[in-house]
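In: I'll drop the sequence and a predicted model, then ask my questions.
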Amino acid sequence: MPHVITRHCVGTCDTVCVEACPVECIHGPIPHATLRAVPAAERGVRFPGVQLYIDPDECIDCGACLGQCPVSAIHMDCDVPGELRDDIEVNARFFGRKVR
């Protein structure tokens, strides 16, 4: 079961989860270096609606990213809260995939 980044990441885009991931499966529409160059407090304004995503085919379910997220946006796909379940599909679609 892959991990999923939920919409709670929108505007946060803290890349500490990227650094923790041993297989580099966390990506987004903005390059990581560009995100890191912007102060955390400004990311929501500079990159409205932007979040990071976990590639469901590359994720090895190690959980290294879980405790790193400052907004608790990352969950195992089976543990995503009900009101955020559609974020599983959003993550998969970002990578051009269907939910497994």
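Out: Yep, that arrived.
In: when you work out contacts or count neighbours from here on, use the C-alpha atoms and nothing else.
Out: OK.
In: which residues in this structure form helices?
Out: Counting by DSSP state H, the segments of the chain that form helices are 16-20, 32-36, 40-46, 86-94.
In: those: which one's closest to Cys69?
Out: helix 16-20 (6.1 Å; C-alpha to C-alpha).
In: starting at the chain centroid, how far to that closest one?
Out: Centroid separation between helix 16-20 and its chain, computed with C-alpha atoms, centre = their mean, to the nearest Å, is 10 Å.
In: adding another structure so you can compare the two:
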Amino acid sequence: MTHVVGESCIGCKYTDCVSVCPVDCFHEGPNFLVIDPEVCIDCGVCVAECPVEAIYDEKALPQAQKEYVELNARLATRWPVIAHSTEPLPTADEWADKPDKRAHLVEMV
């Protein structure tokens, strides 16, 4: 099993999780982060660091977000690795509690 970044990250892109990852498994897109399931060692240290609670153990991912397993795996092959924390998106606080953000995910880099 691996960890998965879910919908709550869209529009926020807080990177507190990146700074604690021992294996650099995070990849960065325009308005979302993903975890590479081939690199993640399932340590879970990233989970507690996410201020919007967007990271799940794959087994605990809400049913409505099951598509994010495939989405993380696919986008991790297209987006660059992010190994250091950066500033969140300027509108992160506005997006943090918005529901139904999937349509706003920008997949192109």
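Out: Structure's in. What do you need? Quick caveat: nothing in here was measured; it's all calculated off a predicted structure.
In: ok so, going back, and the helices of structure 1 as CSV, adding mean neighbour count and distance to Asp61 of structure 1?
Out: Converted to CSV, those look like this (neighbours: other C-alpha atoms under 10 Å; distance: least, C-alpha to C-alpha, whole Å):
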stretch, mean neighbour count, distance to Asp61 of structure 1
helix 16-20, 17, 12
helix 32-36, 13, 21
helix 40-46, 14, 27
helix 86-94, 18, 15
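In: just tell me which of the ones you listed ends up closest to Val10 of structure 1.
Out: helix 40-46 (7.3 Å).
In: what packs against the closest one?
Out: If you count contacts as 3 or more C-alpha pairs under 8 Å, 6 or more residues apart in numbering; DSSP states H and E, helix 40-46 of structure 1 packs onto no helix or strand.
In: so which bit of structure 2 is that helix matched to?
Out: Aligned using TM-score structural alignment, helix 40-46 of structure 1 spans no residues in structure 2.
In: does Cys25 of structure 2 touch Asp42 like I think?
Out: No: with contacts counted by C-alpha atoms under 8 Å, Cys25 of structure 2 stays clear of Asp42, the gap being 10.3 Å.
In: looking at those two, which is more packed in?
Out: Between Cys25 of structure 2 and Asp42, counting by other C-alpha atoms under 10 Å, Cys25 is the more crowded of the two (20 against 14).
In: quick one on the thing from earlier: closest one to Pro56 of structure 1 among the helices of structure 1?
Out: helix 86-94 (6.4 Å).
In: alright, that wraps it up for me.
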